[in-house]
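sequence? don't have it. structure:
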């Protein structure tokens, strides 16, 4: 049987568990028959309605937290694009036939994302296992043994939630330290000499997803020249921040004495081979010569810089691409290429958080970036950078760090 012969709508309705489809706005898009039976609702009472209008918290229970906990889980799924399994929840349900009468219920939910063609979360699969009968099985809700089991399960669930909260707080503290470390390591937003440049850094969403990306702008000796570079370290958190700082500093120093970007990356590659945590790190560097209107560049496994010409044409600087920094243990000359530009052009360097999306070909993201750069090219670099980030990053933030450098030539 092929996929075209499978009736997936029928499969969804026949699933042997309570399953609902929610939009990112938490509106019921569909529910299967088992969900309707378990919830005691009709399809008309659910589909097209806001989740928490159908299932609000019990107003008679001041400690009710089911709605808040579920909302937080669904937000995590929408933002991160990752599945989220929740601890056991007490979530009372109002009897649809007797308004104001609430039934004590216990649920074990799992929420999973369904990405759309643009890579963003288009739907959320909300699957529920009800365990109310398990808790009340022995002696009913007032029976001694059942009450002990109920209290124990509920206590364990609360303890797990508290543990998760402590872990999130610990991760948040590490994130703050890592961000402070990166702030100290990265060059300040500035103009290099009298050349207008805008730089932006956006950490990934999530407690630990931070500090893998870096950028640098360096005044070069001899002539009216600067070097502009970006790089990406695999991993996140404090360790990645430390590696990032070492590689950025090494490339900055090498660029000042190297004859060109390829030689600078050769030096950096040899250094990366002796730095723990620099495995598979990437970098691209460009030398801009304002007197001769040339850009010389070399890439070590990184995405290509883009040159936006005044007429809107976008040129990918991809003729000097080599493997990542530590790919070769022995010195090996890296490729180098040059291109020319006219006054008013714009050079753009970036990291993969700006263009990569889950379940999407990288060329789609690069095309989206090129289109945005062409349309916003007439703006000043600061406004230009903000417009590009606003247009390309997901509303809830990207799942990878993003660095962006824009230089008006």
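Yep, it's here. Note that the coordinates shown come from a computational prediction; the quantities given were computed from them, not determined experimentally.

when you work out contacts or count neighbours from here on, use the C-alpha atoms and nothing else.
Will do.

can you pull the buried residues of stretch 217-237?
217-220, 225-237 (16 or more other CA atoms under 10 Å).

what about versus this one:
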């Protein structure tokens, strides 16, 4: 059986239960046998047609909301790339043989995305369970109890869907505000002297996952030097975005007056102890000295920067790592280390959204990062930044924010 070619078209046609495939524009691409049989439509009446031309609302029911509810669910799937389960729906269906005659029907739909190579939704799987007979049977043989039960279940389902819709809108508003706040507080990419740098920021997928990842680039006084940092705030939403802004600003200011990255993190650690929500946040600070051909660095519990040498070798800067900000009971000086580089090297700083996966050790993510860097070692910073996001992030998008800085050395 392992060598047999599976007829997936045949499998789809034989799937138990009603399943249809739609384009993101809600045009039918295919439907299995159960879908056609239970909906009373042939393949010719479905494929190539717009969903709501085939199944419009019952014009005789002023309270009909099937089209609105189903359209909202499918739109969420297209926008988020995530599955959406709907509350029980009453959605009447017009008879093909007797136009103008509508049958009262109840459905329990689930909509799921099919993602393309670029992570975008290319198809929608519309799976429907027809529960009309179950709704009627639960009320007993007389039928009168069934009508009461139907009305009660339908009312509760509609109430639940309305509550869910309000919650979705509230979370969407918070996400929009948090993203705007993050964008306003993060520095716009700008030239760092004569050197090349690329910056990327990718918010997490899903309305509830706006986090507090941040980055900073600052031209340091005295010589051809630049400070580059990234950090990650614990938590989500507006609170995390606010803490992120405070920590980034504090580190940016400290970097201009201290003698090295370890001292900059010392200052940030003291400051974080006075900021509610900044406990256990992580950060890494690097100072690039082009005249001395070295990178000084210090890390507060953050994934190590990657130094891609000109010969393709990848060195993780992990010799000066301490606990996250504010994690110690008492303040202590942080360690600092240096790494040498030659012309043509590249420095990459990132947050954990780039390398961490649920259920996977971070070492696996670091190995993936090293392999990707080696594969694209001849790329310029802009091209390399795009390649890293394409190769490292899941097709459906990461569940954590990702900040990325690539500096050509």
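Arrived safely, thanks for sending. Quantities reported herein were computed from a predicted structural model and do not represent experimental measurements.

next, the residue lying farthest from the centre of structure 2: secondary structure please.
In structure 2, residue 142 marks the outermost C-alpha relative to the chain mean, sitting 50.9 Å out by CA atoms, centre = their mean. Assigned with DSSP: H, G, I helix; E, B strand; the rest coil, residue 142 of structure 2 falls in the coil class.

quick one: it from residue 154 of structure 2, how far?
Plainly put, residue 142 of structure 2 is 20 Å away from residue 154 of structure 2 if you go by CA to CA, to the nearest Å.

quick one: the helices in the stretch 251-400 of structure 1?
261-272, 362-375, 381-392 (DSSP state H, counting those that start in this stretch).

just say which of those is most tucked in.
helix 261-272 (a mean of 23; mean count of other CA atoms under 10 Å).

equivalent range in structure 2 for that one?
Mapped onto structure 2 using TM-score structural alignment, helix 261-272 of structure 1 spans residues 261-272.

gap between the matching stretch and the chain center?
30 Å (CA atoms, centre = their mean, to the nearest Å).

circling back to that earlier point, how about the helices of the stretch 251-400 of structure 1 in a markdown table, adding distance to residue 159 of structure 1?
Shown next, in a markdown table, are the helices of the stretch 251-400 of structure 1 (distance: least, CA to CA, whole Å):
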| stretch | distance to residue 159 of structure 1 |
| --- | --- |
| helix 261-272 | 44 |
| helix 362-375 | 42 |
| helix 381-392 | 39 |
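
tell me which of those helices lies nearest to residue 146 of structure 1.
Between residue 146 of structure 1 and the helices of the stretch 251-400 of structure 1, the shortest separation by CA to CA is 53.4 Å, and it involves helix 381-392.

what's the angle between the closest one and helix 362-375?
140 degrees (axes from the mean of the first three to the mean of the last three CA atoms, to 10 degrees).

elements contacting helix 381-392 of structure 1?
Where contact means 3 or more CA pairs under 8 Å, 6 or more residues apart in numbering; DSSP states H and E, helix 381-392 of structure 1 is packed against strand 197-202, helix 362-375, strand 402-408.

would you reformat those as TSV and include distance to residue 71 of structure 1?
Putting these into TSV (distance: least, CA to CA, whole Å) gives the following:
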stretch	distance to residue 71 of structure 1
strand 197-202	25
helix 362-375	30
strand 402-408	27
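
and those: which comes nearest residue 333 of structure 1?
Closest approach to residue 333 of structure 1 among these (CA to CA): strand 402-408, 26.4 Å.

about what we covered before: roughly how far does the residue farthest from the centre of structure 2 sit from residue 320 of structure 2?
With the distance defined as CA to CA, residue 142 of structure 2 ends up 77 Å from residue 320 of structure 2.

nearest residue to residue 172 of structure 1 other than its sequence neighbours?
residue 207 (5.3 Å; CA to CA, 6 or more residues apart in numbering).

okay, now that neighbour: neighbour count?
The number of residues packed near residue 207 of structure 1 is 19, by other CA atoms under 10 Å.

check residue 296 of structure 2 too.
Here the number of neighbours of residue 296 of structure 2 (other CA under 10 Å) works out to 20.

returning to what we had before: residue 382 of structure 1: which of the helices and strands packed on helix 381-392 of structure 1 is closest?
It is, among these and with distance given as CA to CA, strand 197-202, at 5.3 Å.

the next helix-or-strand element following that closest one aligns to what range in structure 2?
Using DSSP states H and E, the helix or strand that directly follows strand 197-202 of structure 1 along the chain is strand 213-219. Using TM-score structural alignment, strand 213-219 of structure 1 lines up with residues 213-219 of structure 2.
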